[in-house]
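Visitor: just to be clear, the model below is a prediction. Sequence and coordinates:
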Amino acid sequence: MKLLPYAALLGAVLERAADGTPIMMMPFHDGVIGRPGFLQGGAISGLLEVAAITALHHALAEEGGGRVKPINVTIDFMRGGRDRETRAAGTITRLGTRVANVEAFAWQDDRSKPIAAARMNYLIERD
């Protein structure tokens, strides 16, 4: 699966969960530092968006492919991202004919303790 160019800027790489669903992993590096020792909020938001779009592309590939365009994005920051690897995964809550709703969560050490969450809506143009 080809990743978005922004994923490369973040240094994010694609991993797979046990069930084959995509998980994005972003290492901590100088390009994502906010205040010393913490991730910058924009980097976290970007990782969430990349995870959501990757999950959508994964689902659409199973149906013949397509393109997505963001309609709206809401990010909730729950705790500070520290100086370690950060992972994010998207879950499609609705995949309609023209619109998809996706939730994404970012975590560090423990997936059950997210550092941020997003709700996103996308317009879909199927191939």
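Guide: Cool, the structure landed. Numbering: from 1, shown residues only.
Visitor: CA atoms for contacts and neighbours, from now on please.
Guide: Noted.
Visitor: and the most centrally placed residue in the chain, helix, strand or coil?
Guide: Note on the chain: the residue nearest the mean C-alpha position is residue 51, at 2.0 Å, using C-alpha atoms, centre = their mean. Under DSSP: H, G, I helix; E, B strand; the rest coil, the three-state class of residue 51 is helix.
Visitor: from what I can see it touches residue 23, true?
Guide: Yes - between residue 51 and residue 23 there is a contact at 6.7 Å, judged by C-alpha atoms under 8 Å.
Visitor: now for those two: what residues contact both?
Guide: Listed as contacting both residue 51 and residue 23 by C-alpha atoms under 8 Å, 6 or more residues apart in numbering are 88, 89, 90.
Visitor: which stretches of this protein form strands?
Guide: Taking DSSP state E to define them, one finds strands in the chain at 13-16, 22-26, 66-77, 86-95, 99-107, 116-126.
Visitor: residue 29 versus the residue in the chain sticking out farthest from the centre, what's the distance?
Guide: In the chain, the greatest distance from the average C-alpha position (C-alpha atoms, centre = their mean) is reached by residue 36, at 23.5 Å. Using C-alpha to C-alpha, to the nearest Å, residue 36 is found at 11 Å from residue 29.
Visitor: same question for residue 117.
Guide: Per C-alpha to C-alpha, residue 117 is found 21 Å from residue 29.
Visitor: which one of the two has more residues nearby?
Guide: residue 117 (21 against 13; other C-alpha atoms under 10 Å).
Visitor: use this one as the comparison:
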Amino acid sequence: MTDRPESERPLTAYARSLGIHVDGEEDGTPVLAVEFSSVIEGRPGAFHGGATSGLLETAGYAALRARLEQDGRDPQLKPINITVQFLSAGKQKRTYAKGRITRLGRRNANVSVEAWQDDRNRPIATAIMNILMADRKT
């Protein structure tokens, strides 16, 4: 466990390679962001679908990890299923994502995630994540 705020906790190497960072926090849940760059460009002028998916997945795990830390839990997280829906092309702008825990059990969690650019009410992509929370072997 760590007492550091989410904004000071390191993200995965994959997330850092895309330029994903913690932009802030809302109600104890981190809001992640990534700037548009050639690293995440797919077709000319648009976000690559894989980069969008990576942002959504990272935001989902960040939301779950923040909640688990609040509860004093530190299980190993293992994806069961992640479903991404692309709603519109990401433009050459900063993109945000935030996860919301819809169910948190003892062994499983369900998280929904939204990514948006200018208008939070018009997401460019969403994801539903089903995650197994396994006890860590000591």
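Guide: Alright, I've got the coordinates. Just so it is clear, the structure is predicted and the values come from calculations on it, not from any experiment.
Visitor: TM between them?
Guide: TM-score for the superposed pair, counting by TM-score structural alignment, normalised by the length of the first structure: 0.95. Supporting figures: 127 aligned residues with a C-alpha RMSD of 1.2 Å.
Visitor: in the second structure, what residue corresponds to the residue farthest from the centre of the first structure?
Guide: In the second structure, the residue equivalent to residue 36 of the first structure is residue 44, according to TM-score structural alignment.
Visitor: same deal with residue 114 of the first structure?
Guide: Aligned by TM-score structural alignment, residue 114 of the first structure pairs with residue 123 of the second structure.
Visitor: nearest residue to its match other than its sequence neighbours?
Guide: Leaving aside its chain neighbours, residue 123 of the second structure sits nearest to residue 116 (4.3 Å; criterion: C-alpha to C-alpha, 6 or more residues apart in numbering).
Visitor: residue contacts, that neighbour?
Guide: By C-alpha under 8 Å, 6+ apart, the residues touching residue 116 of the second structure are 95, 96, 97, 122, 123, 124, 125.
Visitor: redo that, cut-off 7 Å
Guide: Residues in contact with residue 116 of the second structure (C-alpha atoms under 7 Å, 6 or more residues apart in numbering) are 95, 96, 97, 122, 123, 124.
Visitor: any idea which of those residues is closest to residue 63 of the second structure?
Guide: For the contacts of residue 116 of the second structure, the closest approach to residue 63 of the second structure (C-alpha to C-alpha) belongs to residue 97, at 10.2 Å.
Visitor: now which residue in the first structure aligns to the closest one?
Guide: Under TM-score structural alignment, residue 97 of the second structure pairs with residue 88 in the first structure.
Visitor: quick check, its match in contact with residue 24.
Guide: Yes - contact status for residue 88 of the first structure versus residue 24: in contact at 5.3 Å, counting by C-alpha atoms under 7 Å.
Visitor: tally of neighbours for the counterpart of residue 55 of the first structure in the second structure?
Guide: Under the alignment (TM-score structural alignment), residue 55 of the first structure maps onto residue 63 of the second structure. Using other C-alpha under 10 Å, the number of residues around residue 63 of the second structure comes to 25.
Visitor: do you know how far residue 63 of the second structure is from residue 28 of the second structure?
Guide: According to C-alpha to C-alpha, residue 63 of the second structure stands 8 Å off from residue 28 of the second structure.
Visitor: cool, residue 122 of the second structure as well?
Guide: Here residue 122 of the second structure is placed at a distance of 23 Å from residue 28 of the second structure (C-alpha to C-alpha).
Visitor: before we move on, what about residue 82 of the second structure?
Guide: 23 Å.
Visitor: what touches both of residue 88 and residue 24 of the first structure?
Guide: Common neighbours of residue 88 of the first structure and residue 24 (C-alpha under 7 Å, 6+ apart) are residue 51.
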